[in-house]
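Q: requesting a structural model of the entry that follows:
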Amino acid sequence: MPICSDGGLVHDHHVALAPAMGADFVMMGRYFARFDQAAGAKLPTRDGFVKEYWGEGSNRARNWQCYGQGGQGLLFEEGVDSYVPYAGDLDEGLALTVAKLRTTMVSCGSRTLPEFRSTARLTLVSDQSFQESHANVTLRDTPVTIS
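A: Model prediction:
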């Protein structure tokens, strides 16, 4: 049975971590919501910009037919209504994400996604290591920094 990484993927390293943890595919609504081409306003913050994001199962999406429960309408809200870090143009951002995923796979000795899924090994690292070099993972005994 295929495994889906459903929800929460925002950054490049999430796209690499999902198959490394066994996902066959990823849902990337929150990832794509960061770009200019996505719906939602671009808003200034103290630290830069964010974009509005709302999940398909949120009250804001108002997709009652999809999430209705036996004709009763939406009984509870499943989706998120929040903000994601602004990431600019989709073409540039997606190209960079794909390049980082390919580089991570090559660094781990994998040529295909199925091979990467089956051979990747994740190792916990200290908080200090994480702070000094972003997200550190060890895949197939090879330390790789994904940022």
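Q: CA atoms for contacts and neighbours, from now on please.
A: Fine.
Q: do you know how far residue 117 is from residue 109?
A: Separation of residue 117 from residue 109 (CA to CA, to the nearest Å) stands at 12 Å.
Q: between the two, tell me which one has more neighbours.
A: Between residue 117 and residue 109, residue 117 has the larger neighbour count (other CA atoms under 10 Å), namely 20 against 16.
Q: next up, for comparison:
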Amino acid sequence: MGADFVMMGRYFARFDQAAGAKLPTRDGFVKEYWGEGSNRARNWQRCGQGGQGLVFEGGVDGYVPYAGELNEGLALTVAKLGTTLVSCGSATLPEFRSTAPLTMVSDQGFQESHANVTLQDTPTAVS
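A: Purely as a prediction, here's the structure:
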């Protein structure tokens, strides 16, 4: 609630306009995703951070659920944020930060409030 900015690479990677292949799975489609700090990005080559002897990995690579066109997805996200603000009695983000009520939730309540999700293996190509 106090963030001045957020990193949203994973969010934007889901859309058609982002780099990465769209791959079919049993449950729909996913897109490949790799963060700038990941081994796959090899940012030492692109950012001049040393030679081939420099080895590090500080990011992730994997798959994100495919979400279609950016303009539609972003419009939906902005609408959800607006609805959340209104639900908390705020009209702006600064007002939300200063007036939103915080409610303690038990671990059991937290677990019960989430969908039952099963992690999937790497996508399997469909012929």
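Q: overlay them and tell me the TM-score.
A: The pair, once superposed, lands on a TM-score of 0.76 when counted by TM-score structural alignment, normalised by the length of structure 2; 110 aligned residues with a CA RMSD of 2.1 Å.
Q: any residues in contact with both of residue 117 and residue 109 of structure 1?
A: Residues touching both residue 117 of structure 1 and residue 109 (CA atoms under 8 Å, 6 or more residues apart in numbering): there are none.
Q: ok, now which ones touch residue 90 of structure 1?
A: By CA under 8 Å, 6+ apart, the contact list for residue 90 of structure 1 reads 32, 35, 36, 37.
Q: what does it align to in structure 2?
A: Using TM-score structural alignment, the equivalent of residue 90 of structure 1 in structure 2 is residue 70.
Q: which helix in structure 2 runs the most residues?
A: helix 70-87 (DSSP state H).
Q: for the alignment partner in structure 2 of residue 119 of structure 1, which non-adjacent residue is closest in space?
A: Correspondence of residue 119 of structure 1 to structure 2, assessed by TM-score structural alignment: residue 99. Closest residue to residue 99 of structure 2 apart from its sequence neighbours, by CA to CA, 6 or more residues apart in numbering: residue 90 at 7.5 Å.
Q: gap between the counterpart of the one you found in structure 1 and residue 125 of structure 1?
A: Using TM-score structural alignment, the partner of residue 90 of structure 2 in structure 1 is residue 110. In this view, residue 110 of structure 1 and residue 125 of structure 1 are 22 Å apart by CA to CA.
Q: the two - which one has more neighbours?
A: Between residue 110 of structure 1 and residue 125, residue 110 has the larger neighbour count (other CA under 10 Å), namely 19 against 12.
Q: nothing else from me, thank you.
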